[in-house]
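Visitor: Predicted model and sequence follow; I will ask about them next.
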Amino acid sequence: MPLLSKAWLDRHVGMNYYISDCEGIGGRVKQSLEDFIVEEVLIDGQVVPTSLTQKPMPKIISKPGPWTWMIIEKRGIDAITLLLILSKRLGIDARDISFGGLKDALAITSQVVSVRGLSINNVPRELSKNIRVLEVFSMDRAFTTRDIWGNEFTVRVRGINEAGRDNITCIINQVMERGLPTYYGYQRFGLKRPNSHIIGKYIILGKFEEAINELLTHAYPTEPPRIREAREFIARTGNYAKALELIPRGYRYYPERAVLRHLSSNPRDFGNAIRKLPHELLTIYIEAYQSYIFNLALSERIGRNLPINMAVQGDMVVLLDERGLPTRHMIHVNEAMTNKVNELVKRSRAIPVAHLVGYSTKLLPGPQGDIELEVLRREGVDPSMFRVKSIPRLLIRGGYRPLFIRPSIFNISISGNDLTLVFRLPRGNYATVFLRELMKSGQPEVDFT
């Protein structure tokens, strides 16, 4: 039987099962920012380094054009905050800023960010005390997800248990044999406030008052006391003008302050209050709910003892390129081709996938399609709702995501009760999902922050 997680947060974000059944190593991560280093890996395999690892800068050839590519190192900054700071500091519309992928907030990270309409001579090296520009290049196009292979992680897990050394080998062997589930990790939903998917669900249901209440008034125990008190005040009084004084200024609480400013003058206008949030943030909320549905369906597949590292009849399988990344070539597996398809999977030339539900999703008959249909029915939603009619620009088309990956592990070392890991994951995957398998924490809201 699959091993069921006992952690409240795991169940809250849809990660109900582990793929390994070995005892966890325990421990905590992110005790300092230096414990969690994330470096972008470009599509050609070059690493975009942080200043900590002292790896060489990637060889990027400048080209004349309207775009500037910046290698940015940030410390403890989330993606939305980075976008807001860049927009304000550089005087650039947020729509003219692009990057290949979101990076962990509670970490030291490096990545390429591109900006349109900015000369390389006008790029400051210090964008804030926690954001540095390490290198700049003139380019003829934007930097996008297609330019990255994934990320390299250097992670320290502190305080592992006495059996940790033996358990590490057991867990890693099972993960490599069975495949690591491609769950969306904690940071997709929030660790201190794991509710982005809840807000997203309310938005696609058109329940804007409930979305606002979740954003403003739901106080989570890991938040600072001052913030919990402010949220409880809003829930108790509905005094939005006074609440605006209680919620701190700054990028971290920008969403709360944006809707509070509108509600201070228009107390019941929840729809337009939601529209005060940036389109990029609203999209993140909807995609977080999409990710939650994916997690639930993947958990259900594991719970039914269906393999994630092999295709079964009715599955969709995507062919992989020479780098091991998904292409656009899809196969709908029937009984006659199952064995041949699974030979491709074993050779890392194909991989089974599940839906990222969106307005264009068409569920197919078969075990995976049946699971996804059951999950949507339990949630009370259908794919058409991912086209939010009351916010016309807010529409999520949908797509596919592999069911499993295998981490590329470069180094494992133990010093005392601390474990250090260096590994790579393809783009779109989360180091915390791999660490979750290793640690099997009963309180990830504490052990991962």
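Guide: Cool, the structure landed.
Visitor: make it CA atoms for all contacts and neighbour counts henceforth
Guide: Noted.
Visitor: show me where the stretch 301-449 of the chain has strands.
Guide: 316-320, 326-332, 350-356, 399-402, 404-405, 408-415, 418-426 (DSSP state E, counting those that start in this stretch).
Visitor: Now tell me what touches the longest one from outside.
Guide: Judged by CA atoms under 8 Å, 6 or more residues apart in numbering, the contacts made with strand 418-426 from elsewhere in the structure are 149-160, 325, 405-414, 431.
Visitor: List buried members of those by neighbour count.
Guide: 149-160, 325, 405-407, 431 (16 or more other CA atoms under 10 Å).
Visitor: for the protein, longest helix please?
Guide: helix 279-303 (DSSP state H).
Visitor: so where do the helices sit in the chain?
Guide: Counting by DSSP H, the helices of the chain are 8-12, 79-90, 164-178, 196-204, 208-217, 225-237, 240-246, 254-265, 270-275, 279-303, 338-346, 367-379, 431-439, 444-447.
Visitor: Let's have these in JSON lines, adding distance to residue 129.
Guide: What follows is those, written out as JSON lines (distance: least, CA to CA, whole Å):
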{"stretch": "helix 8-12", "distance to residue 129": "32"}
{"stretch": "helix 79-90", "distance to residue 129": "11"}
{"stretch": "helix 164-178", "distance to residue 129": "37"}
{"stretch": "helix 196-204", "distance to residue 129": "27"}
{"stretch": "helix 208-217", "distance to residue 129": "28"}
{"stretch": "helix 225-237", "distance to residue 129": "24"}
{"stretch": "helix 240-246", "distance to residue 129": "25"}
{"stretch": "helix 254-265", "distance to residue 129": "19"}
{"stretch": "helix 270-275", "distance to residue 129": "31"}
{"stretch": "helix 279-303", "distance to residue 129": "24"}
{"stretch": "helix 338-346", "distance to residue 129": "46"}
{"stretch": "helix 367-379", "distance to residue 129": "43"}
{"stretch": "helix 431-439", "distance to residue 129": "26"}
{"stretch": "helix 444-447", "distance to residue 129": "26"}
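Visitor: Got another one to weigh against that:
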Amino acid sequence: MRRPHPIDYYVGMTKYFLNLEACEGRVLRPKGFRVIELSEPSPGPSYVYLLLKEGIDTIHALREIRRRLGGKWYHLGLKDANGVTLQLLSSDVVSEGLQLRLRKGCLVLTPLGRGSINKARMWGNAFVIDLQCSKPHSLEGKVKVPGYFSYQRFGTARPVSHVVGKMILLERWEEAVEALLGEPTPWESEAARRVRLEYYSEGPRAYLRAPKFMDVERRVAFELLRGSSPKRALKKSGLTELFLHAYQSYLYNKRLSEFDDPCEGPEALPGPGAEGYEELLEEEGVTLELFKKFGLRAAPRRPCYETYVKSFARGDGRVTLIFKLPRGYYATSLLREIVRDPFAV
């Protein structure tokens, strides 16, 4: 059986749980990765919109919308850039909608009327996934999806969000900045690697030439150039909580990987009151007191979810999978079990 990719190990996903042979293929992104948010608006004074997008993630889509329409915009979940996704937004802004063609994608914003959105009325997401496999197989019926936090939580080409988070937790702010701005990986673009290497000789000035897609790094680097301390620069990014949660997710993945059956895994993230993490925390050199200091709680999480997968063989090695997952679960946690290549899911 194929061993997990080094990236999988790096983010704590050190095991495959399903007894499958790799399909030797890939997800046909972006058009073959379709996500429909399973939510409904509730009565309220605001306005609800339907966002259809491709080639842009939710955060950047909201920036584009705010830039043109102003106001505050709210969402229930972050949707992948490399796919076609449908989700609800809400705002106090009144608009007839918006259609944008972007450098690598597009978005369509359609007004639905008055109302509001909240997580209590979001069940999860439905997925329609097209695979191209040289060894096609039919995965159909009830499937246990492991509760791994998947690649999107950490960064696929450069999975370091959890490393930055650990350094923040330990209040080693300079090292957190080093992890974010330096440390090139062989999986990212040549332009990104070049900037990261130049950072070691030029410091944050190297990011004056950084490509626009490195927006988080640019934001932190520009704060440093304005004279901010590493701590202030990271806090100004507005992403310290995201980095801390990524580290919690990494620890959860490591703990889940210790089990043969994912459904027997941990039922909460590491934090005050969580059980079963003592040995792992000691190995990592962190304490629960640090989690408490940063307000990180032991949020409950089901270690696996049983879903029903419907499969359609379409000829020429193409297979379409249809399934649903609750909020907080990742389609790629299931797809990695089938494809067994982080760059093919």
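Guide: Happy to help now that I have it. Just so you know, these numbers come straight off a predicted model, no measurement behind them.
Visitor: Now the TM-score, please.
Guide: Superposed pair, TM-score by TM-score structural alignment, normalised by the length of structure 2: 0.90. Supporting alignment: 342 aligned residues with a CA RMSD of 2.3 Å.
Visitor: show me what contacts residue 344 of structure 1?
Guide: 350-351 are the contacts of residue 344 of structure 1 under CA under 8 Å, 6+ apart.
Visitor: Which position in structure 2 pairs with it?
Guide: With TM-score structural alignment as the criterion, residue 344 of structure 1 has no equivalent in structure 2.
Visitor: returning to that earlier point: residue 25 of structure 1: which of the strands of the stretch 301-449 of structure 1 is closest?
Guide: strand 418-426 (9.6 Å; CA to CA).
Visitor: What residues in structure 2 pair up with that closest one?
Guide: Taking TM-score structural alignment, strand 418-426 of structure 1 hits residues 318-326 over in structure 2.
Visitor: so how far is that stretch off the chain centroid?
Guide: What separates the centre of stretch 318-326 of structure 2 from the centre of its chain is 18 Å, taken as CA atoms, centre = their mean, to the nearest Å.
Visitor: Repeat that for stretch 351-362 of structure 1.
Guide: 17 Å.
Visitor: And stretch 402-422 of structure 1, by the same measure?
Guide: 19 Å.
Visitor: For that stretch, what is the spacing between the initial and final residues?
Guide: Stretch 402-422 of structure 1 stretches 23 Å from its first residue to its last (CA to CA, to the nearest Å).
Visitor: same thing with stretch 223-233 of structure 2?
Guide: With CA to CA applied, stretch 223-233 of structure 2 spans 5 Å between its terminal residues.
Visitor: what's that stretch in contact with?
Guide: 173-174, 177, 204-205, 220-221, 236.
Visitor: Could you rerun that using 7 Å?
Guide: With contact meaning CA atoms under 7 Å, 6 or more residues apart in numbering, stretch 223-233 of structure 2 is reached by 173-174, 177, 204, 220.
Visitor: cool, and stretch 114-134 of structure 2?
Guide: Taking CA under 7 Å, 6+ apart as the rule, stretch 114-134 of structure 2 contacts 23-28, 32-48, 76, 90, 317-327.
Visitor: Show me what residue 297 of structure 1 aligns to in structure 2.
Guide: Looks like residue 297 of structure 1 aligns to residue 255 there (TM-score structural alignment).
Visitor: Same question for residue 210 of structure 1.
Guide: Residue 210 of structure 1 maps onto residue 175 in structure 2, by TM-score structural alignment.
Visitor: Number of residues surrounding that match?
Guide: If you count neighbours by other CA atoms under 10 Å, residue 175 of structure 2 ends up with 18.
Visitor: Quick check on the contacts of stretch 114-134 of structure 2: which are buried?
Guide: Using 16+ other CA under 10 Å as the burial test, those include 23, 25-28, 32-41, 47-48, 76, 90, 318-325 as buried.
Visitor: So for structure 1, the centremost residue is which one?
Guide: residue 188 (3.8 Å; CA atoms, centre = their mean).
Visitor: before we move on, back to that, determine the angle, from 0 to 180 degrees, between the longest helix of structure 1 and helix 254-265.
Guide: Helix 279-303 of structure 1 runs at 120 degrees relative to helix 254-265, counting by axes from the mean of the first three to the mean of the last three CA atoms, to 10 degrees.
Visitor: Identify the residue nearest residue 196 of structure 2 in space, chain neighbours excluded?
Guide: residue 182 (4.7 Å; CA to CA, 6 or more residues apart in numbering).
Visitor: Number of residues surrounding the one you found?
Guide: 21.
Visitor: how close does it sit to residue 169 of structure 2?
Guide: Taking CA to CA, one finds residue 182 of structure 2 at 19 Å from residue 169 of structure 2.
Visitor: State the distance from the equivalent of residue 189 of structure 2 over in structure 1 to residue 248 of structure 1.
Guide: Mapped onto structure 1 by TM-score structural alignment, residue 189 of structure 2 lines up with residue 224. To residue 248 of structure 1, residue 224 of structure 1 is 12 Å away according to CA to CA.
Visitor: Of these two, which one has the most company?
Guide: residue 248 (16 against 11).
Visitor: any idea how far the more buried one lies from residue 227 of structure 1?
Guide: In terms of CA to CA, residue 248 of structure 1 sits 8 Å off from residue 227 of structure 1.
Visitor: pretty sure residue 116 of structure 1 is in contact with residue 67, am I right?
Guide: Yes: if you go by CA atoms under 7 Å, residue 116 of structure 1 and residue 67 touch, sitting 4.4 Å apart.
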